[in-house]
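J.: Dropping a prediction and its sequence here:
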Amino acid sequence: MRTSACVLALSLAAAGPAIAQDHVHAQGAHGGLGTVVFPNSGKTAAQADFIRGVAHLHSFGYRDAAIAFRAAEKADPGFALAYWMEALTHRHPLWGQEDLPAARLALSPLGASSQARVARAKTPRERAWGGAIEALFAEGKEVDRARAFADSMRRIADSDPADLEASAFAALGLLGLGAQVGKGITADDAIRYAENVFAKNPKHPGAAHYLIHAFDNPVRAEQGLPFAREYAKIAPDAEHALHMPSHIFLQIGAWEDVVASNERAWAASRAWAKQNNLDNAVLDYHSLTWLQYAYLQQGRFRDARALIDTARTLMASGPANARYSLWDFWFQYASASGDWKSVSVADPLSVDEAPDAGAAFPLPDMVQAGVAAVSRGDSARAARILSLLKARRATAVPGSYSNNGYEMGVALIAGGIARLRGDQLGAIAFYSAGADIEAKGSPAGPPIIPPVLLPYGNLLIANRMHSEAVRAFERELLLRKNHSASLLGLARAHRAQGNPAAAMQAYRQLLENWKRADADYPPLREVKAGASSSPGIILN
């Protein structure tokens, strides 16, 4: 068959010389998706849809990508790569989501078996791609399938570094594997592949996107800042590309940038849903939760609370969203504001059943419900949730991410119960154990399991352990840079310790965060006074 201008060029090392590549820009109904070069053996009629689908896939626009790949399949029913790429739209590795039956169904028109499907590829390189994707959706444990895909894509990319799509998907494969085995294990290799793509095609949507994910941790975030600044420019019509830069902005505490990114992303999500006549369940509540978190860091509590009403209205008028609920917005607001009573939201779980009923509840929901019970003074309910949490902890692998989450949750709730009972030393001991676990972590995004170091530091101040409190807040600020509540705690600890210069520095940094804060927010007076050269302040 004649190869099109988008022929899958650059064969494996043993397959002969490379075929010249032509640049194809992803445009169309969702233009502004970046520049993708993916030579292949498909018919010319299938190329625009196929390239558009790949561009959407790199920006995690899974629904639009699937539509584009199906259009490419219709234009060229024998175009094997289109089916394999459609299957990838049913796996969202960095979101912890996979619809394996849907992925296999997408592959079924191509052939009844993996061998039959791979045999339909028209070039050695396309057969290699097919083998990698077939391995991802074969039988077996998810971690083994993810490793097989990542290893296969690495081999394809290593055979020809000029094949930028292979490098891009190798980076994605490694990040997906990292989500299974630990991000730090695969991040350096993912960065290497993605940087190769970015250096040769700085308009590639996947390169900047995957580099942001790879650098999304407190230690390396500054290295991701150039890519965060570029990604929204590369793919301005991809809603996720508008949100993703805020992963880096949040890590460095650039709250104005976090707000700007997510206001744009949320508006784009609303427009996209309206344009496609979709219900509210598909809206990007992820961006909305990040926007609320940034508002809270800025002291904009009215704006943050208003988003609860926004979510309530949207969620009430359509099907439920599987990833987010009204509780997520309420808990984030209440834990930052201390207002646990003025807004009424249904609790996400019931703990009146047998202890093993807790197996059905997500870990964050259990911890949040326990923290809410403590904050409302309901020690009996908190104790029931603690029992469920301990039972779940007993089944977790020691040292694993989930086990650490259980340990932090137990520390938060047990410490809170001890505090309610007046056992200050007991509460300090629980919080201290949880804080040590938290300090070893590498958080990304707004915390779904509340920080332990924050209540630990505040409790240390209350017990006049000021040096220890300073250390607790400093540890939290290493994990969450420029975090407003931690800055407030640090300033208070320094002040109580008798270090007014250090207190003033913390207050001034916080005041910069709060330059748009609600004028009547009570701690604002304290912060303004502490940031000035005036010697006296009032601690609330």
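T.: Done, it's in. Numbering: from 1, shown residues only.

J.: alpha carbons only for contacts and neighbour counts from here, please
T.: Will do.

J.: all strands for the stretch 201-350 of the chain, in order.
T.: Along the stretch 201-350 of the chain, no segments are classed as strands by DSSP state E, counting those that start in this stretch.

J.: The closest residue in space to residue 24 that isn't next to it in sequence and residue 165, how far apart?
T.: Leaving aside its sequence neighbours, residue 24 sits nearest to residue 37 (C-alpha to C-alpha, 6 or more residues apart in numbering; 5.8 Å). Remark: distance between residue 37 and residue 165 (C-alpha to C-alpha, to the nearest Å) = 7 Å.

J.: more neighbours, these two?
T.: Just comparing residue 37 and residue 165: by other C-alpha atoms under 10 Å the higher neighbour count belongs to residue 165, 24 against 21.

J.: Quickly find the element holding the more buried one.
T.: For residue 165, the host element (DSSP states H and E) is helix 164-181.

J.: Same question for stretch 101-110: list its buried residues.
T.: Under the neighbour-count criterion of 16 or more other C-alpha atoms under 10 Å, stretch 101-110 has 102, 103, 104, 106, 107, 110 buried.

J.: OK, contacts around residue 261?
T.: Going by C-alpha atoms under 8 Å, 6 or more residues apart in numbering, residue 261 touches 242, 243, 244, 245, 246.

J.: So what touches stretch 161-180?
T.: Applying C-alpha under 8 Å, 6+ apart, the set of residues contacting stretch 161-180 is 10, 36-38, 93-94, 96, 143, 146-147, 149-151, 153-154, 156-158, 183-187, 189-194, 196-197, 206-207, 210, 213-214.

J.: here's the one I want to compare it with:
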Amino acid sequence: MNSLKLIALVLGLLLFSSCKNKSPKPNPELASIDFLRGELLLCGDGQFGELKFSLACNYETRETFDLAIALLHSFQYSEAEKAFVKVLDADPNCPMAYWGVAMSIYHAAWFPPSEKELIKGSKILNAAKKLSMDEKQKDYINAIDAFYINWERVDHKTRAKRFESKMEAIHTKYPDDVEAAIFYSLALYSTRDRVGKDYKNERKAGKILESLFNTNPNHPGIAHYIIHNYDNPVLAHKGLETARRYAKIAPSSSHAQHMPSHIFTRLGIWEESIQSNLLSAESSRCFTESAALDGSYFEELHATDYLVYAYLQQGDNLNAEKQYDQIKTLKAFYPTNVIAAIYPLAAIPARLALENRNWEQAANLELQKIDLDWKQFPWQAAIHHFARAMGASQIKDFEKSKQEIEVLKQLHQNLVAQNDRTKSIQIKQVEIQIKTSQAWMNFRNGYKEKGLTLMQKAVDIERQTSKHPITPGDVLPAIELLGDMLLELKKPKEALVAYEDNLKTHPNRFNGIYGAAIAAKQSGNLNQAAVYFNQLLALTGNNDSKRPEIDEAKVFIKKNEVI
């Protein structure tokens, strides 16, 4: 296996220029296609892992082709396309270079391609199908072509499923083809049930990938996709070893630096999440500088969201605020159609206010001014209006709370009207926000039972809804808020059940542990209260947290020496 370093690309390009007897004719069908071209924008020393997957293209292009595959596996889609185009320019008769560009446009695990991208992908594959190729290359071309065929009339879900079926057939036909197995697992992830919690596809994909990892320990795609498939409370423990290895496999990828934190976050391992995202944010800023971007590369914002979340769970408001300060004046982002670029701008200020129960601040949050229309992002905007609704209810500004709930309802309708399967989790999450906001508005307005009923309905929806892969977690889990409400109703035993249930899926959450400590204390179980207060102190022991809950924990432990 060859280490995919930047020097390999340079050597590959030198080999292109040395082929004096080979002057490939450009394919005239590609003249109208707006390919991404130019020098690859890579930071660090260019290490993206080890793999070999050239499928009979010219020898001189193989280093670049494998680098393109590695970039594709680390979701650096723009750079992957540019690398595939370099192969295509040097070897216009290489079918897999066409395949690679089409795969870079599909970006299976993320947002669906735009109409412009679907047109582009279709043109590329139409040209590819006219080339001479062997049976295996034809199978790969036909597999991705199944996603693009009749895109004008067939919905994304159906086309993604067609691609999955084709990749399954390739995996079955060529059982020793490592890349076939990997891309099949990616296809399974792309067609997973995005709302439910049985994780059928994720389990199947994870099993395939784990079977490959021992013999391919430095393959970036295997490690990356294991983490994605196990990024949920049920399976996260299976991905911990991989998470601790992935960043070392592809250290030059900002996404690879960040991805381990998905597992760390699911397991409540905050310090490792912080270190992972500090590296990712730094790498992203390097990319922004190299590319001379007008604004920030989205990976920096994504990493910052996870950083703020982790710092807040340690009670470290100071560092959480410092991270937010680095992005809160940004107006432009690249690329603009990545939801991870916009999400943190709504989520982070909401988290800072809500996690600290600063209701006045939450009620008066303002959306960050950006060079885009927030109306294009109803899911992200909903987080902002949820925070305002919650804050307004808590300070008993019921008129404002009603207004914010109406905005939430409209945003929910906008999402439903888009009829986009990939946004099914977003729809459910806004539904939870509406129920939760209504619950607290009624509760604070004196309608206690109605508030409790609505809060329980929100929890029921939350129990059936999986986490969105973009977010480190809900800005406030519904079941944690149910615990808060039960405490106020002087039902500490029931509240403790809710908090403990919450901690099973949101381990080491600051407010969850504190709530459980208070509920145990009010239930008369001082031993259990001490356990939770000690957990809170351990959680915040590495920073100078100013949160009052820490002082309360210290006073309790000193006064009740029961542990």
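T.: Looks like it came in fine. Just so you know, these numbers come straight off a predicted model, no measurement behind them.

J.: Just give the TM-score of the two.
T.: Scored by TM-score structural alignment, normalised by the length of the first structure, the superposition of the two chains gives a TM-score of 0.86; 502 aligned residues with a C-alpha RMSD of 2.9 Å.

J.: What's the match for the residue nearest to residue 24 of the first structure in the second structure?
T.: Using TM-score structural alignment, the partner of residue 37 of the first structure in the second structure is residue 52.

J.: Wait, its match touches residue 66, no?
T.: Yes: taking contacts as C-alpha atoms under 8 Å, residue 52 of the second structure lies within contact range of residue 66: 5.9 Å.

J.: Can you name the residues that contact the residue nearest in space to the middle of the first structure?
T.: For the first structure, the residue nearest the mean C-alpha position is residue 445 (6.0 Å; C-alpha atoms, centre = their mean). The contact partners of residue 445 of the first structure, by C-alpha under 8 Å, 6+ apart, come to 247, 250, 251, 290.

J.: Residue in the second structure paired with the last one?
T.: Following TM-score structural alignment, the counterpart assigned to residue 290 of the first structure within the second structure is residue 306.

J.: repeat for the second one
T.: In the second structure, the position corresponding to residue 250 of the first structure is occupied by residue 265, as judged by TM-score structural alignment.

J.: Contact partners for that match?
T.: Contacts of residue 265 of the second structure by C-alpha under 8 Å, 6+ apart are 273, 310, 472.

J.: Give me the PyMOL select line for those, limited to the buried ones.
T.: Here is the PyMOL command that picks out the buried ones among the contacts of residue 265 of the second structure, judged by 16+ other C-alpha under 10 Å:
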select buried, resi 273+310+472
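
J.: Closest one of the contacts of residue 265 of the second structure to residue 492 of the second structure?
T.: Nearest to residue 492 of the second structure, judged by C-alpha to C-alpha, of these is residue 310 at 27.5 Å.

J.: Next one: that closest one from residue 276 of the second structure, what distance?
T.: Separation of residue 310 of the second structure from residue 276 of the second structure (C-alpha to C-alpha): 11 Å.

J.: same check, this time on residue 432 of the second structure
T.: Distance of residue 432 of the second structure to residue 276 of the second structure, computed by C-alpha to C-alpha: 30 Å.

J.: Could you do residue 155 of the second structure as well?
T.: 37 Å.

J.: Also residue 183 of the second structure?
T.: Counting by C-alpha to C-alpha - residue 183 of the second structure and residue 276 of the second structure are separated by 26 Å.

J.: do residue 124 of the second structure as well
T.: Here residue 124 of the second structure is placed at a distance of 37 Å from residue 276 of the second structure (C-alpha to C-alpha).

J.: cool, residue 211 of the second structure as well?
T.: For residue 211 of the second structure relative to residue 276 of the second structure (C-alpha to C-alpha), the value is 26 Å.

J.: Quick one: the helices in the stretch 101-250 of the second structure, in order.
T.: Secondary structure of the stretch 101-250 of the second structure, counting by DSSP state H, counting those that start in this stretch: helices at 115-128, 135-148, 156-173, 178-190, 200-213, 220-229, 240-249.

J.: Repeat that for the stretch 351-500 of the first structure.
T.: Taking DSSP H, counting those that start in this stretch to define them, one finds helices in the stretch 351-500 of the first structure at 363-375, 379-393, 401-420, 424-439, 453-462, 466-479, 484-497, 500-513.

J.: would CSV of these with mean neighbour count be doable?
T.: Below are these laid out as CSV (neighbours: other C-alpha atoms under 10 Å):
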stretch, mean neighbour count
helix 363-375, 23
helix 379-393, 20
helix 401-420, 23
helix 424-439, 20
helix 453-462, 23
helix 466-479, 21
helix 484-497, 24
helix 500-513, 21
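
J.: To residue 124 of the first structure, which of those lies closest?
T.: Of all the helices of the stretch 351-500 of the first structure, helix 401-420 comes closest under C-alpha to C-alpha, at 39.8 Å.

J.: Double-check residue 291 of the first structure against residue 264; I have them as touching.
T.: No: judged on C-alpha under 8 Å, residue 291 of the first structure makes no contact with residue 264 at a distance of 10.0 Å.

J.: So for the two, which residue has more residues nearby?
T.: Between residue 291 of the first structure and residue 264, counted using other C-alpha under 10 Å, the more crowded position is residue 291 (28 against 16).

J.: ok, now which ones touch that one?
T.: Applying C-alpha under 8 Å, 6+ apart, the residues contacting residue 291 of the first structure are 258, 259, 262, 263.

J.: So which of those residues sit within helices?
T.: Under the assignment DSSP state H, the contacts of residue 291 of the first structure contribute 258, 259, 262, 263 to helices.
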